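Visitor: Sequence unavailable; structure follows:
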C-alpha cells in the first residue's frame, strides 16, 4: 500500500523536497492505521485513563499501575495479531505473544501472566477449526517455551469472523519503582544499542499489511508480511533484560514490533523530544545483501532497542554475549532530526516527532447502529437447554487451556476455567494494608462477547466492562485497571465506523461505571474479508486486587442454599439462546451496581461458592457449578430468566442466606439448594430439566470431541 497522495504532499511540505524511497516507506508504515490510529484516535478521548494508582498511562509500550498496599508496580498491555493469524495461524499467534511480552520487557518488568481472547468463524466449518488449532498451538508453544503462564482468556465463535479471525493477547508484568524504564529517550550522546535476534527480511510491511482489508488470496500473497518467532531466543532476551535492568544499564527501551527498527527508534527519540543518527549498516543481519529499506522496516522478532550511556556499552555487550544474543551499536541520540545512513548515503532525514505523531486524523462518516427487531423462538425448555449447554461458545474450553502451561512461575492461585484467574504477588516487605499474613493477590479477566455487541455495539460493550468486573468480583477483587483491544472492520464504511464508535463509547462508559481506568490498549481496524466485516469486538482485559489468597471457587460444595445476587433478568438480546435458534432482540440496558454486591458476597463468611452469570445465562452457570459429588436443584420463573445473559449477577452458595442478603446492596432471590448427588435439576415454565454430572460433562466436551 503506497503512501497516499495527500500524505505525500504533507511530507513533501515538511521536508521541503521529495521523500527518499526509505522515507516514503517509513512514513507509509508509521502513518498507517495500525501505528497512527488515524480513524480511532479521535474517539479514544472517551476513556478515563488515570487514577491514584496509575503510574504510566496510555502511550508507552505498556501501562504501569501501583498495587495498593504494596511496593509493587504492575505492567499491563494488550496486542492484536489478527491479519497475521489468518495468513499463518501458528506464527501469527506465536509472534503476538512474543510482541506483548517484549512490550513488558521494555518497561523494565518481568512477565508473569498472559491472557488470550480468540475469535473464529462458525465452529462447524473446517477452516475455523484449522485456524483455531494453529492459533492455540502457536500461543502454547511460544508461551510455554518462554515460561510465562497463560492463565485466562476466552474463545468465541461467530460467523462474522469466518474470513478474519481475531487474536488478542494481554500480558501482566512485575516491576518496582527503582527498576521502571520508559520508551522516552533521555539525553543526546547516549548510544542506541540493538540486542537480540539478527535482522532478516521477515515481516516486511507488517504495519501497512495490518491496515488494509484481507484479500481472498491473503494466505499466499501476504505470507512475507508475517513474522516468524523464536521463543527460545525470546526466553534469553527476557533474562538478559533482567540483567540489564539489574545493573541500571538501560536509560530507555522499546521493542521492535510494527515498522521494525524505524518504528521503535523514531518513536523512542520522538517521545523524548530528541533525534537520532543511525547507521543501518551496523545492524547485525541474518541475510546477505539487505538494503536500507529492508533493514529499517523488517519486523524480525526477538529484538530490543536500548538507550545506553556511552560508558555502559561494553557491559551491555558482555551481557548480550553471556545470553548468546546479538548486539550492535547502531547509533546515538541527538538533538536534531531522525537520520538514518547506509553505505555513506543519508536515506532518512526527518523530524522524529513528525514521523511518529504527524499523521493527520481521519474525519469519517458514521451511521448510528440500528436495533434488531424482537423475534423470539418457540422451543421447549429441554431442547433449548441441550442446545445452549453444548454450544461451542458456552462449552468447556478445556481443549484450549490444557495446552497452555498455566502454573509455571508458581504464582497461579486460580487456573483457567474459573471466572477470573488469580496470581500471588511477591512477598513484599513494604505491605501497609492489614492483609491476611501479608497476602495480596491479583485477579485477571479478559474477553468480549460478539453476540452482545452485534445486537447493540454500545450496550454490548458497556456489558463487556461490567462482565469483566463481575469476573473479578467473583473472586473478591476490586478493579485496578483495564486495557482494551478495539477490533473493528473497515472504518471507511459509515455503518462499520458507526458501530465501532458506539462500541468505544459503551466500553468507556462501562469502565467508568465500574471504576476501572483504561490505561492502555490497541486498535485493530480493517478486519474485513470477502465474508464481510467482523462484529465490533471490544476485547477488554481487566486487573483487580484482593487482600488474602482464600477466595471461594465456582463449584458447589453441597452444603448450602443457592441464591442469585443481582436478581433475575428476563431480557434475551445477545444471548446464546437466540443465536442457537435464529432469534433476535435488542441487547438490554445493563446495571453496574451488581458488581459490588457480587464482590461483597464473594468475601462473605457464609459463602461457599460463587459463579457469575454470563454466556449461556443462568442455565450454563448452574451446569458449571455441578461437581461429581455436589449438585444443584433450583426453580427459575421463566425461559427468559434461565437464558438471559445480563451481566453483573452471580449465583452464590451460602450457609446463611439471610445474613448474605443483609450484607449486599442488591436484590438477592432464592433459587433452591446445593445437593450432594452430583445432578442438575431445574424447574422452569412447567418443565423440569434433569442432568447427571457425566451428562453435563459430555454435553460440554464439544471442542475436545471434535478436535482431539
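Guide: Nice, thanks for sending it over. The shown structure was predicted, so the numbers you read here are calculated from the model rather than taken from an experiment.

Visitor: CA atoms for contacts and neighbours, from now on please.
Guide: Noted.

Visitor: What is the burial count for residue 178?
Guide: Per other CA atoms under 10 Å, the neighbour tally for residue 178 reads 10.

Visitor: How much space separates it from residue 144?
Guide: 29 Å (CA to CA, to the nearest Å).

Visitor: Put this next to the previous one:
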C-alpha cells in the first residue's frame, strides 16, 4: 500500500466533504490510501452517484408494459416496439468539457452516448442534440457554437450515424456555461441485449477498444463543480475522441455479443475503469481482482489512480464466460482493437486492484455505487425571491400593437430571432441521410422520423425544453416540456412511448436552485403519468453555474421516443396545397407570458409560464392522433416558440405556399399571433374533409377554430398583405448564417 496517507484536506481537494471522508474510513476500517480515496471521490461525485438527486428521481414513473430494462440500471433505456424488436435510447450531458474545449467536449459527448446504445447490443440508427449558448452577439459564444457544432458533425458523420434534429437556444444565462446534451437511439432484437453486470467466479474480464491515456482523469469530479476561471487549467479532464476507432468498436462489440458467451458489458464513460468494474460487480453481487499493469496504456509509468480514473474514449469492459477467451481475442484482432484480459470475477464482493503484483487498492464494490453505500442527501430547498416577481406581471403592462406596421415589425423580429430562425447553418454540417433510414430530411415533421428497417414501423424521436418556462415556474415549465415532446410525436403521426431526461441545473447546495430541481421533477412526474411515458433513465448535470453569472436557467431536457406503427401515418408539418383549409385545434388564450415576443421584443424578463392545462393538452393530443389515423388532415404543426404566426410561417415556407387568416377579436392581436399558450396545433385539411373533421372534434369536445386557407405565395392577416412567403423564407433561412459570418 502507498505511504503518506491522505488527510481531510486531500479529500476536500478531490471534491469530497469532511463527513464523506469519515464515512470512507468507517467503511474500510482504516484511512484510505490515495488511490482508494480517488476511487471514492469519482464514484461518490454527483456525476456518478446522484447523491443530491436520487431521492427525487425515485419518485418518477418507471414502469409500462413496454419497458424491457429497469430504469437507470443499464447503460440505456430499452423499450419494446413490437415485431420482436426493441429501441434503446438515452440522453446525456457534456456541458463542462464543452465549455472548456467545445470541439472535443461535444465530439466525445456524441461518442459516449452512442457507446451507451451499442453496449446494450443495439445498433445506433439516429442521434439528436439539445444545445444552449449565451448571447450570440459575443465572439465567445460564436466560438463555442462553431466548436460544438463541428465536434458533433465531425464525430457523428465519421461514425456513420445520422443527426436527424434537435434544438438550439440562446440566452445570457448560458454565457459562461453552455449546455451540450446528446441523444442517441438504436434498434436491437428482443432477447439479444447485454446487461451491465459481472458474475461467475473465474470468468475473465477484458478491456477492448483504445489504449488508456491521461485524458479525462477526474472528469466526473470536474463535472461535479462550478465553472470558474481555473476550469481551463483542468483541460486534461476533457477527453479526446476518435470516431473511426468507435466505428470499429461498434462492429466488434456487436460481433462479440453474437457469440452468446458475454456475461456482461459496460462502456467506459465517467470514471473509466473504476466505474465499470465497480458498477458491474455491485450489480452482479460479485467482486473482481484487477491487474492494472495489463491495461494497454498510451503513456509509460502511469500511476494506479491515473489508469483507474482515465476517461479515455472508445473503451469497453466485457465479462466473458470462462473458456471463450479465444473468441474475443479473434474478433478484436479482426477489427484491429486492443484486447486484454485485465481482471477475473471473484465472489469476494470486493474490488482488489494490483500493479505488478502489489495490492494498490482494496474496496467493497457495493459501497461505491448508487443504491449501495454511496451517500444520499435530502437537500434544503426554498422558493427564490424572483418567483413572486414573475407573478406580478400583467398583460396590460404591455401596450397592445394594433397597426399593420407594428405587427409586421414584431413578425420580422421573431422570424429572424436566433431562438426561432432556421437552423440550416447547423444542420448543413450534419449528415442526416447516412444509413438511408431518415424520413424527415426532405419532409419536415415536428419530431424526427427514422425507419425501422425490415418492418413497416418507424420511430419518432424529439428533444424538448423551453428553459425560460421552467425558470418562470419549474413545475409547470417541466410539465410543458414533456407535453411538447409528446405533442411533437403525435403531430408527426406517432404514439409517445417513454422518455429519457437530461437534468441541467445549478449548484444543488443552493436552496433556490434545489427548489427549481424539485419543482421540475414534480412537473415531469405528473406529465409522464398523464401521457403514459415512463422515465427509462438519463442524466443529472448539476453545477452549471459560475461565480460571476450565477446558475443557468433550470433546463430539464426531455428526450422522447414514439412509435409510428404504419409509415403511411407520418404527417408533415408543411402545408400541401393552395385552398386547403387551416384550422387551430385547441383554444387560444389572452396570454403572452414568457413568450419570445415578450422576452426579447419588449425585454420583459420576468413573467409566469404560458397558460397550460394538462387535461386539455391530453384531449387535444388524443384528438389529433385520431384525425391522423382517419386520414382527415394534410399537415399538423404544434404551436410553440413564437406563437401562432411562426407556426403558420413554418408550415408555409417549405413549399413556398402562403396563408390568409382572420384573427379572433376575443383576443388581443399580439396574444393571438405571438403568444405561446400551450395545447394548440395548426392543421390543414382538404375542403372535402371539413364536415367529418369538425364532427370528430365536436364529438371529442375539443375546441377548434377555422383560421382561413392556404394561399399561393402571400401571407395575409385580416385581409391585409403581411409578407410574401419568399421574403419571410429568406429572412428565416439566412438569419443565423448572417450572424455567424
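Guide: Received the coordinates, thanks. Note that the coordinates shown come from a computational prediction; the quantities given were computed from them, not determined experimentally.

Visitor: need the helices for the stretch 501-650 of structure 2, in chain order.
Guide: 511-531, 596, 614-629, 643-652 (DSSP state H, counting those that start in this stretch).

Visitor: What span of structure 1 is the shortest one aligned with?
Guide: So the one you mean is helix 596 of structure 2. Using TM-score structural alignment, helix 596 of structure 2 corresponds to residues 576 of structure 1.

Visitor: average gap between the matching stretch and structure 2?
Guide: Comparison of stretch 576 of structure 1 with structure 2 after fitting gives an average deviation of 0.6 Å (mean CA distance after the TM-score superposition for structure 1).

Visitor: which of the helices of the stretch 501-650 of structure 2 is buried the deepest?
Guide: A comparison of the helices of the stretch 501-650 of structure 2 by mean neighbour count, using mean count of other CA atoms under 10 Å, puts helix 596 on top with a mean of 26.

Visitor: ok, residues contacting that one?
Guide: Helix 596 of structure 2 is contacted by residues 414, 641, 642 when judged by CA atoms under 8 Å, 6 or more residues apart in numbering.

Visitor: Just the strands from the stretch 251-400 of structure 1, written as ranges.
Guide: Using DSSP state E, counting those that start in this stretch, the strands found in the stretch 251-400 of structure 1 span residues 252-255, 275-279, 303-308, 326-334, 338-342, 345-350.

Visitor: burial measure for residue 658 of structure 2, as a count.
Guide: Residues contacting residue 658 of structure 2 under the criterion other CA under 10 Å number 25.

Visitor: Need the counterpart of it in structure 1.
Guide: With TM-score structural alignment as the criterion, residue 658 of structure 2 lines up with residue 631 in structure 1.

Visitor: circling back to that earlier point, to residue 94 of structure 1, which of the strands of the stretch 251-400 of structure 1 lies closest?
Guide: Closest approach to residue 94 of structure 1 among the strands of the stretch 251-400 of structure 1 (CA to CA): strand 303-308, 15.0 Å.

Visitor: my read: residue 241 of structure 2 touches residue 314, true?
Guide: Yes - proximity of residue 241 of structure 2 to residue 314 meets the contact threshold set by CA atoms under 8 Å, at 7.5 Å.
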